[in-house]
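starting from these lines, generate the structure:
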Amino acid sequence: MDRLRAFEVFVTVVSRGSFTRAAAVLDTSPANVTRYVNELEAHLGTRLLNRTSRSLSLTESGETFYARCKSILDDVAETEGLVSSASVKPRGRLRINAPVSFGIRYLAPLWPEFMRMYPEVELDVALIDRVVDIVEEGFDLAIRISRAGSTNQAARKLATSRNVLCASPAYLARSGYPATSADLTRHRCIGYSYAATGDEWQLIDSDGRAHTVKVDCHMHTNNGDTARAAALAGHGVIRQPTFLVGNDLRAGTLVQVLPEYRLPDIDVLALYPSRRHLSAKIRAMIDFLVEAFGGLPPWDRAEGT
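All right, here's what the predicted structure looks like:
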């Protein structure tokens, strides 16, 4: 069995919704299309399609296999283009993972422009706050918020964001302003579930000395906007990046706590599987994001600049 041809037949059947229509597109007979799909299912030892006289639908295994086959065929087309043309046009499905809050605030407004520039690229964006395995989970690109310099994967830096401690004026009026890092132990704090250091917050003083404080978190969340909402409502101190709370600090709805201390910066990175060829669609997206976030990042710009 020609597996690459079988992949092509299977993807065409799914996209066209019919063995007969797939046969017409592929310039072959319906019987030949049926043979390829049957041989593919026999080779894999699983059913990929549910068939009735009137409709086709993917099985659970079929859904996973279809996504991977489509990605493989896209990569093959681009690889062929590398040797047949001096310039490769970005095309095909591009699976991107990004954190929820960052993805909604700073990436979602960019996608329409990217799609206008590259109409043959099909975006598939998954917003997930946990750290995904981009190879195992089949992503072409991941936007990762990471402590500066902490990744050893193939990556391109897009921007840097400061981390800050902050709370609402109402909370600070009730509980007082901490004067030293040790004072944080007497305050109610809101923790981020995916933080690498957990409830131990590291602060760096003006002499460069690091102070690690075990804080009392009466709430934990795996989403930065949820922590921000709790802080805005007066429920405690948060440690969050300026891309999330920068506007609140400028508006005065949140107030920076212990501004004389510095927290470790975080990088905004575009990660991609180092074992894979950097295809035209991935390169186009990375270059597009580098330009979009170039210079002073949007979260640190004053309103209207």
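
can we go C-alpha only for contacts and neighbour counts from here?
OK.

pull the number of nearby residues for the residue lying closest to Asp300 once chain neighbours are set aside.
Take Asp300 and drop its neighbours on the chain: the residue closest to it by C-alpha to C-alpha, 6 or more residues apart in numbering is Gly246, 6.6 Å away. If you count neighbours by other C-alpha atoms under 10 Å, Gly246 ends up with 21.

that's a helix at Gly246, yeah?
Yes: per DSSP: H, G, I helix; E, B strand; the rest coil, Gly246 lies within a helix segment.

what comes into contact with the helix or strand Thr226 falls within?
Taking DSSP states H and E as the definition, one finds Thr226 inside helix 224-232. Contacts to helix 224-232, defined as C-alpha atoms under 8 Å, 6 or more residues apart in numbering, come from residues 101, 167-168, 190-192, 220-221, 236-238, 240, 244-245, 253-254.

among those, which are in helices?
Applying DSSP state H to the contacts of helix 224-232, the entries found in helices are Ser101, Leu244, Val245.

next, the second sequence, to be compared with the first:
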Amino acid sequence: MSRLPDLEAWAIFAKLAEIGSFTGTAAELGISVATVSKAIHRLEQRVGATLLNRTSRRVMLTELGNHLARNATDMLVNAEHMETEAKSQTSTLAGVIRIAVPMSFGFRHVAPLLPDLLKKYEGLSIDLHLDDSIVDLIGGRFDLALRIANLADSSLRVRRICNVRRLLVGSPEYFQKHGRPEHPNDLVHHDCLGYVYLPTPGVWRFIHEQSGETVSVVPSGRLRANNGDALTASLCAGLGIAVQPEFTIWKELEAGALEAVMLDWSLPHLTLNAVMPPGTLRPARVMLVTDFLVEELRKALWAYYKYHKDE
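The predicted structure is shown next:
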């Protein structure tokens, strides 16, 4: 397997050819004269020829050295341009940001925030990906994702935004007809609408707020969906009850179209998180959008709805 080019040595050689002095090159690059000398020696060993003749006062390039110096200078200039462009891309508030967001949450709470952001920063572009499944941030080249879950430890960078409470809800008409469940075991007599991306979609786990009693039930019903909003119409039509996060149904609760029941029993809370790929250095535009979304979503009205109890 061939070795990679000694790019550092070629860069030092290009600077030496420009300045014409080992001492001057070392001072220009902030390295020692010995480091410059060793770099030139490595190159001569690699190419198998002398690249320069050194006297007590000056450096003279050989014919081969003079030819290679032009290529080395082009390489150094291109590398400097590449670094300059990269710094510009990471320091300016312009460019494309790819964001992955759960579908219902994205429609209801992220998309309405974007107009103000895009108006304020005209060079910014947002590629918003709406999907309730968990996307691969690295494979999908996403700069940022919002995830509603209790996240396991990983190499991803996580910023916690707020808790997400889940409620057991149904319409007043449904409860008039079928009664209000008071204990999780009562749910066996109810039509339970299912959301397939719950942490445990086949089991609903409840804990009593006072006694600490835990009860697990297996819900059954005539409707399952991979999006929480898809259940709302059937809930409001009195076709069943469902476990829904506050951000999905808080307006229906406020309007009286839905009611929360069994409030002395809670389901495990989830957390709204901003998740980014590994690493600590991020373009300024990514940090800008992340900070904006975290700040705005922490002020969301649904997070302070009357059914939400203080943590």
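
just the buried ones from the contacts of helix 224-232 of structure 1?
Buried members of the contacts of helix 224-232 of structure 1, counted by 16 or more other C-alpha atoms under 10 Å: 101, 167-168, 190-192, 220, 236-238, 240, 244-245, 253-254.

now, which of those residues sits nearest Asp287 of structure 1?
Comparing those against Asp287 of structure 1 with C-alpha to C-alpha places Ser101 closest, at 22.0 Å.

re earlier: quick one: the helix holding Thr226 of structure 1 aligns where in structure 2?
Per TM-score structural alignment, the counterpart of helix 224-232 of structure 1 in structure 2 is residues 228-236.

could you do stretch 175-192 of structure 1 as well?
Going by TM-score structural alignment: stretch 175-192 of structure 1 matches residues 178-195.

sorry, back to before: give the buried residues for the helix holding Thr226 of structure 1.
In helix 224-232 of structure 1, counting by 16+ other C-alpha under 10 Å, buried: Gly224, Asp225, Ala227, Arg228, Ala230, Ala231, Leu232.

that helix vs structure 2, average distance?
Mean deviation of helix 224-232 of structure 1 relative to structure 2 after superposition (mean C-alpha distance after the TM-score superposition for structure 1): 1.0 Å.

show me where structure 1 has strands.
Using DSSP state E, the strands of structure 1 run over 49-51, 56-58, 92-98, 121-127, 141-147, 155-161, 163-167, 188-192, 200-204, 210-214, 216-221, 237-241, 255-257, 266-271.

can I get these in a markdown table with distance to Thr20 of structure 1?
Formatted as a markdown table, those follow (distance: least, C-alpha to C-alpha, whole Å):
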| stretch | distance to Thr20 of structure 1 |
| --- | --- |
| strand 49-51 | 13 |
| strand 56-58 | 12 |
| strand 92-98 | 24 |
| strand 121-127 | 26 |
| strand 141-147 | 36 |
| strand 155-161 | 44 |
| strand 163-167 | 58 |
| strand 188-192 | 53 |
| strand 200-204 | 62 |
| strand 210-214 | 66 |
| strand 216-221 | 51 |
| strand 237-241 | 54 |
| strand 255-257 | 65 |
| strand 266-271 | 41 |
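
who touches the match of stretch 175-192 of structure 1?
With C-alpha under 8 Å, 6+ apart, stretch 178-195 of structure 2 has contacts from 201, 206, 215-228, 231, 239-243, 261-262, 265.

of the residues you listed, buried ones?
206, 219-220, 224, 226-228, 231, 239-243, 261-262, 265.

distance of His187 of structure 1 from Ala31 of structure 1?
His187 of structure 1 is 72 Å from Ala31 of structure 1, where distance means C-alpha to C-alpha, to the nearest Å.

repeat for Gly294 of structure 1
From Gly294 of structure 1 to Ala31 of structure 1 the distance is 55 Å (C-alpha to C-alpha).

what does Ala126 of structure 1 give?
38 Å.

so those two - more neighbours on which side?
Legend: neighbour count by other C-alpha under 10 Å for Ala126 of structure 1 and Ala31, higher for Ala126 (15 against 11).

ok, whichever residue in structure 1 pairs up with Leu272 of structure 2 - contacts?
Alignment note: Leu272 of structure 2 maps to Val268 in structure 1; criterion TM-score structural alignment. Val268 of structure 1 makes contact with Ile143, Arg144, Ile145, Ser146, Lys157, Leu158, Ala159, Thr160, Ser161, according to C-alpha under 8 Å, 6+ apart.

repeat for Val36 of structure 2
Ile12, Phe22, Thr25, Ala26.

for it, pull up the helix or strand it's in.
Using DSSP H and E, Val36 of structure 2 sits in helix 33-47.

can you give me the buried ones in that helix?
Neighbour-count burial for helix 33-47 of structure 2, with 16+ other C-alpha under 10 Å as criterion, is recorded at Val33, Val36, Ser37, Ala39, Ile40, Leu43.
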